[in-house]
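J.: I need the structure of the sequence given here:
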Amino acid sequence: MKSIFKISGIMVLFLFSGCLQGMENAPDFTLKDVDGNSFSLHDFKGKIVILDFMATWCTPCEKQMEELVSLSKEIGNDTVIISIDIDLSENIQQIKSFMEKYNATWIFARDTAEEKVAAKYNVVAIPKIVVIGKDGKILYSHSGVTEKEKLLSIIKG
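T.: This next block holds a predicted model:
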């Protein structure tokens, strides 16, 4: 009987955590892109931001990259993609090579031990996509590959 209550409690927590999307403010952060330019999440207030947590050695991240490349051709200037490499051991040249491999033209950065962006967004598996609305609230968060069509439906509301 106790285990039924525990399982029920866990299920309620999972259901409630899904309800927080759209209500939770996205944690701000400041990073440098692969060209050394500093940027913060708040620089993009008023735009939809897609955060892509990834690593260059991650096979599912390559599939996510293909989805994002396709998506990038269909979105307007009111949507920004930011890929954040969470592997602190990877160097900038590895990230640039990954970008070139996919002809990706959006912002790429590497997480830092000081900023810990992945921890702020509870990244436990990659790829992880987080979509932030124009108001700075988290609209969507998912670990695993998110298809372009799903992202388009979120962006278009």
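J.: only C-alpha atoms for contact and neighbour calcs from this point on.
T.: Will do.
J.: how close does the residue nearest in space to the middle of the chain get to residue 133?
T.: By Cα atoms, centre = their mean, the chain has its centre lying nearest to residue 51, at 2.6 Å. Distance of residue 51 to residue 133, given as Cα to Cα, to the nearest Å: 11 Å.
J.: One more sequence to fold, the one below, so I can look at both together:
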Amino acid sequence: MKSKRKGIVSALLLAGVLLGAVFAYRQLVNRTNRDMPAGESGASSQKQTAPDMTVTDGDGKTIRLSSLRGKPVVLNFWASWCPPCQSEMPDYQSLYQQFGDKVAFVMVDMVGTRDETVNTAKAFLAQHAYTFPAYFDTIGSAANIYGVQSIPQSYYIDKSGVVRSKYEGMMQKTQMETAIRSIL
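T.: Model (predicted):
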């Protein structure tokens, strides 16, 4: 009888722990969704200023996202090993050629993921003749600030520094263009 009671108490404790974990997870998801407006899956009416971050260019010079205020920004996190990222790149190149004089493109390579290095990213960009501005998140701080857990991930930021839309996963060119036009 005692072992049966112990089993029931253990099961109730385990159920309590699981329920607590589910509750904590939901709170975290809700906080994340409040902090960053979503893309097509439900745009938030809340205005959220894009968190500042620092990345480096191909020459090792640092750039702060906040230095681009006054101009709309396309912020994209990618890596050369990522097939969906590879699929998006020709469209981003085309849109950079079309809108690059009106919009700052900040294409951030995720250095350190799956053996990604600045050199492998540069080789990928050169091989495909991409001319959009590429930056490197060499210590993962930019990805951390934006909570990037999967790539590609894109943010469309207006000239005031407000995130207007966020997209997780690969986008179609028409989606990209619509998002860019929404921040012009």
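J.: picking up where we left off before, give me every residue that touches the residue mapped onto the residue nearest to the centre of the first structure from the second structure.
T.: When the second structure is aligned by TM-score structural alignment, residue 51 of the first structure is paired with residue 75. By Cα atoms under 8 Å, 6 or more residues apart in numbering, the residues touching residue 75 of the second structure are 105, 106, 107, 108, 154, 155, 156, 157.
J.: Kindly reformat those residues as a markdown table containing distance to residue 171 of the second structure, neighbour count and secondary structure.
T.: Shown next, in a markdown table, are the contacts of residue 75 of the second structure (distance: Cα to Cα, whole Å; neighbours: other Cα atoms under 10 Å; DSSP: H, G, I helix; E, B strand; the rest coil):
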| residue | distance to residue 171 of the second structure | neighbour count | secondary structure |
| --- | --- | --- | --- |
| 105 | 16 | 23 | strand |
| 106 | 16 | 23 | strand |
| 107 | 14 | 21 | strand |
| 108 | 16 | 24 | strand |
| 154 | 9 | 25 | strand |
| 155 | 12 | 26 | strand |
| 156 | 13 | 27 | strand |
| 157 | 16 | 28 | strand |
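J.: now, the most widely separated pair of these?
T.: Pairwise distances across these (Cα to Cα) peak at 14.7 Å, for the pair 108 and 157.
J.: Let's verify the residue nearest to the centre of the first structure: helix, strand, or coil?
T.: Put simply, residue 51 of the first structure is strand when judged by DSSP: H, G, I helix; E, B strand; the rest coil.
J.: what's the distance between it and residue 13 of the first structure?
T.: Applying Cα to Cα, the value for residue 51 of the first structure to residue 13 of the first structure is 25 Å.
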